[in-house]
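*Asks:* quick one, what's the 3D model for this:
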Amino acid sequence: MKKSVLAVRVFAVSALALSMAACSSLPKKAQTPIAMPNIDMDSQFEILDKDTVSTAEAPSVAVVRWQDFYTDPKLQALIELGLKNNKDLQSAVLAVQRARAQYQITDANTLPSVGVGGGATRSQTPADRNSSSGYNVNLAMSSYELDLWGKVASAKQAALYDYLGTNAARDAVQISLISSIAQGYVNLSYAMAQRQLALETLKTREHSLAITQKRYQAGIDARSSSLQAEASLESAKLSVYNADTSILQYRNALQLLLGAPIPTELVPDLAVDNITSQTLFSTGLPSELLYYRPDIVQAEYALKSAGANINVARAAYFPSISLAGNLGYSSSSLSNLLQSSAFGWSFGPSVNLPIFDAGLRRANYEVAQVAQQSALTAYEKAIQTAFKEVGDVLATRATLNQQLESQYKLQDNFQQTYRIAHARFRAGLDDYLNVLDAERSLFANQQSILALEQQKVVSQIQLYQTLGGGASLSAEQITEFNRQREAMRTAALTQVSADAAANATNTTESGVQITQPAPSETQP
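*Replies:* Now for the predicted structure:
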């Protein structure tokens, strides 16, 4: 008994000596990096349109579930189809499952491994012609490392942050997918509206050509009027062909996102406009991006994981202390194997500390430090990119209403110009060229109105996306809600230390008043 106590004391003194020797060359603990992008987090977004607000009282529209944000039943069904069949999202989900399994593996390494074993041997030496046998059965604990320096816990923590980061990456894929499906739906709808407008214009141009040809044959007008009418007709045909191409391309793009053909009953109506539940879009405060943007959350977890890996590299400077034990029976005779006299046990610790490694541990530590600085840079870049994307959408929305107002005024002007040109033509004061010019100007204006209405609806989708709307908040994020809200207020998300981390995640129906000039009733 005294010998056992003495052995333990000798072991403890030896371990202490080795630890002190390791600490003498241990690098200083790295300073916790603070991510402070050169962006004002406390002020409101710069809003220039009347349909968007940014106040502390109104939360970000990102809090609205996509099922509640998008109210068009066809679009909702298409999104559901895409979430079920899209291959990119499926890959992201598999990545999450893989990261979860890896974390479970790391977690299992924090516990000792115990197993039952047994064996039989038969041996003979040259000097002894008689062979001997040996039998054993035991319950053994493999070498279990005591985590005195936090190495195993830090590795587990890094694996946890990798899993959470992968989960955030899946949310980013889902947000992008939902937004792309919604934009594809709107693009297809307005391509169909452009085609309808081109077809109506084509009919008008065909009627105009018939009039000019009869007037030329009657000797009333010069050949130039007929030539001009023919050119206008071909131009209208080109518009139809271009619209057909766009429709096919948008269909293909949407089908790729859905991972399945577009059901006939889910083809959008012409020029959809009211696809969201929002009439006033709230951006919230800039700091809220830190919580709702999954790419920022992913970058944050990568920063934390890098910090945990530094702790792993740092712990390599300390001695590795392991325990191993064995409990069982051993006998030279199988019949006597389970007798009490064959029972035995063994238990003992072991210490390992490389004395010379040619700078390997120092290099690993420096690699971990550089990885952390790289993660910090990526985190700050993610925040800056998020602000840029939101700013771009807000800039697009800033003058859309004014542009539409001007386009509608132009449409009224062109319609009056057409009526005057047509009246002067019927009175014999002008030739038909003025009528054709007025038709062309009106058609171009109507195309522009459709394009602006399309851009307005798409900007609503993009704003929801860039603010982080459309993700499924994970259990970890909900658990970490209070801590994240505090981080939004301070705008100083940091890589936490190992100790702190252990306690601490919308034609006419669209408002486009497009009217085609009535076919002329004038006879040559």
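*Asks:* make it CA atoms for all contacts and neighbour counts henceforth
*Replies:* Will do.
*Asks:* excluding sequence neighbours, find me the nearest residue to the residue nearest the centre of the chain.
*Replies:* Centroid-nearest residue in the chain, with CA atoms, centre = their mean: Ala172, separated by 1.5 Å. Excluding the flanking residues, the one nearest Ala172 by CA to CA, 6 or more residues apart in numbering is Pro294, at 5.4 Å.
*Asks:* hang on, the residue nearest to the centre of the chain packs against Ile296?
*Replies:* No - taking CA atoms under 8 Å as the definition, Ala172 is not a contact partner of Ile296, at 9.6 Å.
*Asks:* and the residue nearest to Ala172, how many neighbours?
*Replies:* 29 (other CA atoms under 10 Å).
*Asks:* one more: Ile105?
*Replies:* 13.
*Asks:* can you list contacts of the helix or strand harbouring it?
*Replies:* In this structure, Ile105 sits in helix 87-108 according to DSSP states H and E. Residues outside helix 87-108 that contact it (CA atoms under 8 Å, 6 or more residues apart in numbering): 83, 155-156, 159-160, 162-163, 166-167, 169-170, 173-174, 177, 259.
*Asks:* do the same with stretch 351-362
*Replies:* If you take CA under 8 Å, 6+ apart as the criterion, stretch 351-362 is touched by Ala15, Leu18, Ala313, Ala316, Tyr317, Phe318, Pro319, Ser320, Ile321, Ser322.
*Asks:* identify the farthest-apart pair in the residues you listed.
*Replies:* Using CA to CA, the contacts of stretch 351-362 span at most 19.6 Å, a distance reached by Ala15 and Ala313.
*Asks:* one more to line up against the first:
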Amino acid sequence: MRLLLTLSLLGCLSACSMTPTLQRTAAPVPPSFPVAAATPASASPASALGWRTMFGDPRLRRLIDLALSNNRDLRLATLNVEAAQAQGNIQRAARLPAVGLEATRTRERSVSGDGHSQASREVSQQSGVNVALSAFELDLFGRVRALSDAAFNRYLASEHGRDAAQIALVGAVAEAYFAQRLAGEQLQLTERTLADWRQSLELARLLKQAEQSSSLDVAQAEAQVALAEADLEARRRALAQADNALQLLVGSELPSDLPAALPLQRQVVIAQLPAGLPADLLLSRPDLRQAEQLLVAANADIGAARAAFFPQISLTASFGYASTSLGSLFDPARRVWRFAPQISQPLFQGGRLRAELRLAEVRKTEAVAQYERAIQTAFREVADALAGTATFDRQMEAQLRAVTAAERRLQLSDLRYRAGVDGRLELLDAQRQLHAARQALLELRREEIANRVALYKSLGGGLHERDLAETAAVRAAQ
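*Replies:* Prediction:
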């Protein structure tokens, strides 16, 4: 037994690693973003900014809470973490000896004698108690350790994947909510516009009856009302589809006690984010950490594949007592032991081991490519959001001027029409222009908010409910 423990200890201490050193290349992106935004001196990283601070709408906060509790995709990501953790525990257990207690009792009847004499029958029994070590592999070349490391890194990758799924969910709920608000406000605008145009149609019909206008004016007004009615149905359909998309993300039916929604123009979404930072900031994003851990796991698989070319040494041993009588089972004279070391060396397997090594190397190369692509994708997401931040404010100002000008034109066209200077066609065109300008303003406001959400998400925000500084202060006070 001492020999067994000594060999096990030496095997664990002398294990070497066949895993190659992982060389991390420079990120395949520029060192800084192409568009730099001004960063307040007191700003914290976006990843430290809680989503409750980012989004000021109480209704949106409640919806995000519900989504984090009920969303099926996030639940699957959490279950994947638990499965990866269990798999890692299984692989880690393989690095330790498996010891079991065995108790046996057998009864056997045997027949002795030949065909010329009377056969004799004997009944024998045997009892035994053993502590057994079953096929424990001495990991001299690091195969078992490499498999354990790969499983652990995949568990870490699943945790980062779950974090990335949460960030994506928070961003998706916010985007779907603002899309729903846009659809609702566009529907309200269309309803108000349709009511105004129906009044204009009634006025045109009255003027026609008084022989102060022609049938052409009535036909033009009827066509404009018909177009508005068609647009109204399209807006209703868009609102219903936006409701369905939001409900799917939340994972349950929307409760009736939600706080009142804020209009798009009053939405409180933090605009100033710390965007003027180097591109290395992206490496803290959970999806990039996930890709990195998968790369480390693929590298460990190469070590396991290399170690498979070398001998595998395993130990099987048992120590206990055996006796034909239960009363004398634990008599020192009945002590028995068995020690059976085994060594196996692959000689010919038809190229299977080389193919497995080649497969592990190819998968590592794939993991490198996926890691670099994830970095490039993250860089583009931030760069696109920064480009939007740099242009949306000026575009909003220009669109507001366009709405103001369209309102002024409609007022003047209406006065000229009532004075008989212009025809009704000019008035209808002014009404359509104002309606289109207002719809475009709503759409632009929603895009501006969505761009802020995209920047927040692309910089790693949305993982925490509260600001990290606020959370740390609360914990310190406790």
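*Asks:* what does the residue nearest to Ala172 of the first structure align to in the second structure?
*Replies:* Using TM-score structural alignment, the partner of Pro294 of the first structure in the second structure is Pro286.
*Asks:* who's in contact with its match?
*Replies:* His160, Gly161, Asp163, Ala164, Gly460.
*Asks:* quick check: the aligned residue for Ile449 of the first structure in the second structure?
*Replies:* With TM-score structural alignment as the criterion, Ile449 of the first structure matches Leu441.
*Asks:* where's its match, which helix or strand?
*Replies:* Using DSSP H and E, Leu441 of the second structure falls in helix 424-458.
*Asks:* so how much does that helix differ from the first structure once superposed?
*Replies:* Taken over the aligned residues, the distance from helix 424-458 of the second structure to the first structure averages 1.0 Å (mean CA distance after the TM-score superposition for the first structure).
*Asks:* now for that helix, which elements pack on it?
*Replies:* Helix 424-458 of the second structure makes packing contacts with helix 143-209, helix 215-250, helix 352-418 when contacts are defined by 3 or more CA pairs under 8 Å, 6 or more residues apart in numbering; DSSP states H and E.
*Asks:* run the last query once more with 10 Å
*Replies:* helix 51-54, helix 143-209, helix 215-250, helix 352-418 (3 or more CA pairs under 10 Å, 6 or more residues apart in numbering; DSSP states H and E).
*Asks:* before we move on, the earlier item: wait, what's in contact with the alignment partner in the second structure of the residue nearest to the centre of the first structure?
*Replies:* Taking TM-score structural alignment for the superposition, Ala172 of the first structure sits opposite Ala164 in the second structure. Neighbour list for Ala164 of the second structure: 74, 77, 158, 170, 285-290, 457, 460-463 [criterion: CA atoms under 10 Å, 6 or more residues apart in numbering].
*Asks:* now do Arg440 of the first structure
*Replies:* The neighbours of Arg440 of the first structure, taking CA under 10 Å, 6+ apart as the test, are Thr201, Arg205, Ser232, Ser235, Ala236, Phe414, Tyr418, Asn434, Gln446.
*Asks:* in JSON lines: those, plus distance to Leu75 of the first structure and neighbour count.
*Replies:* As requested, these are exported to JSON lines (distance: CA to CA, whole Å; neighbours: other CA atoms under 10 Å):
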{"residue": "Thr201", "distance to Leu75 of the first structure": "29", "neighbour count": "25"}
{"residue": "Arg205", "distance to Leu75 of the first structure": "35", "neighbour count": "25"}
{"residue": "Ser232", "distance to Leu75 of the first structure": "37", "neighbour count": "22"}
{"residue": "Ser235", "distance to Leu75 of the first structure": "33", "neighbour count": "17"}
{"residue": "Ala236", "distance to Leu75 of the first structure": "31", "neighbour count": "24"}
{"residue": "Phe414", "distance to Leu75 of the first structure": "35", "neighbour count": "21"}
{"residue": "Tyr418", "distance to Leu75 of the first structure": "39", "neighbour count": "22"}
{"residue": "Asn434", "distance to Leu75 of the first structure": "44", "neighbour count": "18"}
{"residue": "Gln446", "distance to Leu75 of the first structure": "26", "neighbour count": "26"}
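*Asks:* hmm, back to that, what's the angle between the helix holding Leu441 of the second structure and helix 143-209?
*Replies:* Counting by axes from the mean of the first three to the mean of the last three CA atoms, to 10 degrees, helix 424-458 of the second structure lies at 170 degrees to helix 143-209.
*Asks:* helix or strand right after helix 424-458 of the second structure?
*Replies:* helix 468-477.
*Asks:* name the residues of that next one that are buried.
*Replies:* Across helix 468-477 of the second structure, burial judged by 16 or more other CA atoms under 10 Å covers Leu468.
*Asks:* on that earlier part again, okay if I get the helices and strands packed on helix 424-458 of the second structure as a markdown table plus distance to Val111 of the second structure?
*Replies:* Shown next, in a markdown table, are those (distance: least, CA to CA, whole Å):
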| stretch | distance to Val111 of the second structure |
| --- | --- |
| helix 51-54 | 82 |
| helix 143-209 | 48 |
| helix 215-250 | 75 |
| helix 352-418 | 50 |
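*Asks:* compare the ones you listed and give me the one nearest Ala473 of the second structure.
*Replies:* Taking these one by one with CA to CA, helix 51-54 is closest: 15.7 Å.
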